[in-house]
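Enquirer: Okay, predicted coordinates and the sequence, questions at the end:
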Amino acid sequence: MADDEGRAVRPRRVLRADAQRNEDLLLKAAAAAFASVGADASVKDIAREAGVGVGTLYRRFPSKELLIEAVYRHEVERLCEAAPRLAATQPPVDALRTWMENFIDFMAAKHGMADALRVVLTDDGERMQTRALLAEAIDHLLTPGEGQSVARPGVNAQDVLMALGGISLMAADEGQRDLATRLIDLLLHGIVGTGTVAGA
C-alpha cells in the first residue's frame, strides 16, 4: 500500500479490544520511561508499569528498536488526533496551550530516544511528513473556526512548531519541565498578543 506520493504505508492493524488495551498501556509506559531514563529504559520496568508480562511486550515488540519506533509513531498520531478534539472542547487559547504542553512531553520522550531514532527512522521523507502533520495540527488550533483565527497576522504554524522545538531543547538541557511551561506562556503572548492569554 502507498500514499498519494508513492511512499509505502503500513496498513493499520485491527486488534482485539484486550490486545489494543495492552498495546496502549505499553506505549504509554514506554513513552514515560524513555522520557525519564532514555533509550536504555528497562523493558521489564516498562512491562511492569503497563501491568503486563514481559512476554506480552515481546510478542508485540520483538525488539526495543521496534518499541521505540512504535512509541514515536503513536505519540505523533496522538498529538495530531488531539488537535480537533481540544479545539472542540476548550476555548481556543486553552486548547492551544494544552496541545503545546502535550508536544513538550512528546519531545521529552523523543529526546530520550534520540540515538535509537536516528537508527530506526532513516527516511528524511518520513521526518518531513511528521513535521507537516504536526504543523497541520497546530494550524487547526490557530484557526479553530470558519473565518476565525487565534493568532495575530503573520503567525504561521511552521514558525510555532519551530519555536516549540526550541523550547523543548532548552527545557531538556536545563532539566526543568516547568521552564517549558513558562516559555510556552511567553510564546502564547507572542502568538495571540499581549493581554489576551488568561492566567499567563
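Expert: That came in fine, so what should we check first? These numbers were taken from a predicted model, which means no experiment stands behind them.
Enquirer: Every contact and neighbour count from this point should use C-alpha atoms.
Expert: Will do.
Enquirer: Give the other helices and strands that the top helix by length along the chain contacts.
Expert: With secondary structure taken from DSSP state H, the chain has its longest helix at helix 64-89. Judged by 3 or more CA pairs under 8 Å, 6 or more residues apart in numbering; DSSP states H and E, helix 64-89 is in contact with helix 17-36, helix 92-112, helix 114-120, helix 124-142.
Enquirer: Next, the buried residues of the shortest one.
Expert: Going back to what we said before, that points to helix 114-120. Ala114, Ala116, Leu117 (16 or more other CA atoms under 10 Å).
Enquirer: repeat for the first one
Expert: Taking 16+ other CA under 10 Å as the neighbour-count basis, helix 17-36 is seen to contain the buried residues 22-23, 25-35.
Enquirer: can you tell me which residue is nearest the centre of this structure?
Expert: By CA atoms, centre = their mean, the chain has its centre lying nearest to Phe106, at 3.9 Å.
Enquirer: second one coming, line it up with the first:
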Amino acid sequence: MSGYLDDSIGHVSASARPRRSDAQLNRERILQAARELVREPGELKLNAVAKACGIGQGTLYRHFPTREDLLIEVYRQEVDELVAAASRLLADHPPLDALAAWFDRVAAYARIKRDVFAAVEAATWQNLAAHSLGPIGGAVDLLLTAGRAAGSIRPDAEVRDVIVLISWLSRLADAELDARGSRLLSILVDGLRAQP
C-alpha cells in the first residue's frame, strides 16, 4: 500500500525510505499529534504539531516539508489502518460481527477524512479520495464475500452500495456523528443481513 499516492501528487513518500529507530519514533509521534490536532477548529499549524510531540520544527520539516504532506500522510495512514482492520476482524469474529466492528472503525475514519479533506486543496482531496476508494472497496469486498460464504450477508449486497452508504458519515458534523453514527451503521448492518 505504501506510496500509492506518490504518482498522483508528485511526492516521494517518506515511508518508502528506511529510517533509524529514533527517526521512526519521531515520525509516529508527529503523525499521532497531527491526527489529534486536525480535529481542532481552525487550520492545522505545523508549529503546533511540533510542540505537541516535543520536537523541533526542523525535525518535523525533515519528515513532512509542507502541511499538505503531513495531512496526506495522516489520511493515508488512516486508510491503511482501516483496510488492515478488515482481515484482522475476520480472523477473530464471524463475518457479520466483523463487518459491524469494521463499521465502528469506519466512523473514526470518517472524522479524519472530513477534517483532512477540509484542510487540503480540492485537487489534493480528489486524488486522495480516488486512490483510497480501491483499497477501502477491497476491504468491503473481503467482508461481504466472507459474509456471503457464511450465509450471514445477503447475496445481492454490492461493494459500491456499502461505499455509497458509509461515505455519508464523513459529511456529518461531530455532534451528529456522535448522536447518530452508531445507529446508522447498525441499520446498515441489519440491511446487509441475510434474510432467513
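Expert: Here it is on my side, so go on. Computed from a predicted model, the values in this text were never measured in an experiment.
Enquirer: Superposed, what's their TM-score?
Expert: Here the TM-score for the pair of chains, by TM-score structural alignment, normalised by the length of the second structure, is 0.78; 189 aligned residues with a CA RMSD of 3.1 Å.
Enquirer: Who are the contact partners of the residue nearest to the centre of the first structure?
Expert: Phe106 of the first structure makes contacts with Ala31, Glu75, Val76, as judged by CA atoms under 8 Å, 6 or more residues apart in numbering.
Enquirer: again, 7 Å this time
Expert: Glu75 (CA atoms under 7 Å, 6 or more residues apart in numbering).
Enquirer: The one 4 residues further on too?
Expert: Residues in contact with Lys110 of the first structure, defined by CA under 7 Å, 6+ apart, are Tyr72.
Enquirer: Aligned against the first structure, show me the partner of Arg35 of the second structure.
Expert: The alignment partner of Arg35 of the second structure in the first structure, by TM-score structural alignment, is Ala31.
Enquirer: For its match, which non-adjacent residue is spatially closest?
Expert: Sequence neighbours aside, Ala109 is the residue nearest to Ala31 of the first structure in space, at 5.6 Å (criterion: CA to CA, 6 or more residues apart in numbering).
Enquirer: Tell me the residue in the second structure aligned with that neighbour.
Expert: Taking TM-score structural alignment, Ala109 of the first structure has Ile112 as its aligned residue in the second structure.
Enquirer: residues near its match, how many?
Expert: Burial of Ile112 of the second structure is recorded as 22 neighbouring residues (other CA atoms under 10 Å).
Enquirer: Any figure for the gap between it and Glu78 of the second structure?
Expert: To Glu78 of the second structure, Ile112 of the second structure is 7 Å away according to CA to CA, to the nearest Å.
Enquirer: sorry, back to before: would you confirm that the residue nearest to Ala31 of the first structure contacts Ala29?
Expert: No - Ala109 of the first structure lies out of contact with Ala29 (CA atoms under 7 Å); the separation is 10.8 Å.
Enquirer: just to revisit the earlier point, in contact with the residue nearest to Ala31 of the first structure, which residues are there?
Expert: Applying CA under 7 Å, 6+ apart, we find Ala109 of the first structure in contact with Ala31, Ala32, Phe34, Ala35.
Enquirer: and the third one, how far is that from Trp99 of the first structure?
Expert: When you say that, I think you mean Phe34 of the first structure. 20 Å.
Enquirer: isn't the match of Arg35 of the second structure right up against Val71?
Expert: Yes - proximity of Ala31 of the first structure to Val71 meets the contact threshold set by CA under 7 Å, at 6.2 Å.
Enquirer: And Ala70 of the first structure, what's its match in the second structure?
Expert: So, by TM-score structural alignment, Ala70 of the first structure is matched to Glu73.
Enquirer: give me the number of residues near its match?
Expert: Applying other CA under 10 Å, we find 21 residues neighbouring Glu73 of the second structure.
Enquirer: now it, nearest residue through space, not along the chain?
Expert: Leu31 (7.7 Å).
Enquirer: quick one: that neighbour and Tyr75 touch, right?
Expert: No - counting by CA under 7 Å, Leu31 of the second structure does not reach Tyr75; the two are 9.8 Å apart.
Enquirer: so how far does the longest helix of the first structure sit from its counterpart in the second structure?
Expert: Its aligned residues in the second structure lie a mean 1.3 Å from helix 64-89 of the first structure after superposition (mean CA distance after the TM-score superposition for the first structure).
Enquirer: So for that helix, what gets flagged as buried?
Expert: Neighbour-count burial for helix 64-89 of the first structure, counted by 16+ other CA under 10 Å, picks out 64-65, 67-72, 74-76, 79-80, 82-84, 86-87.
Enquirer: Same question for stretch 160-176 of the first structure.
Expert: Going by neighbour count (16+ other CA under 10 Å), the buried part of stretch 160-176 of the first structure is Val160, Leu161, Leu164, Ile167, Ser168, Leu169, Met170, Ala171, Ala172.
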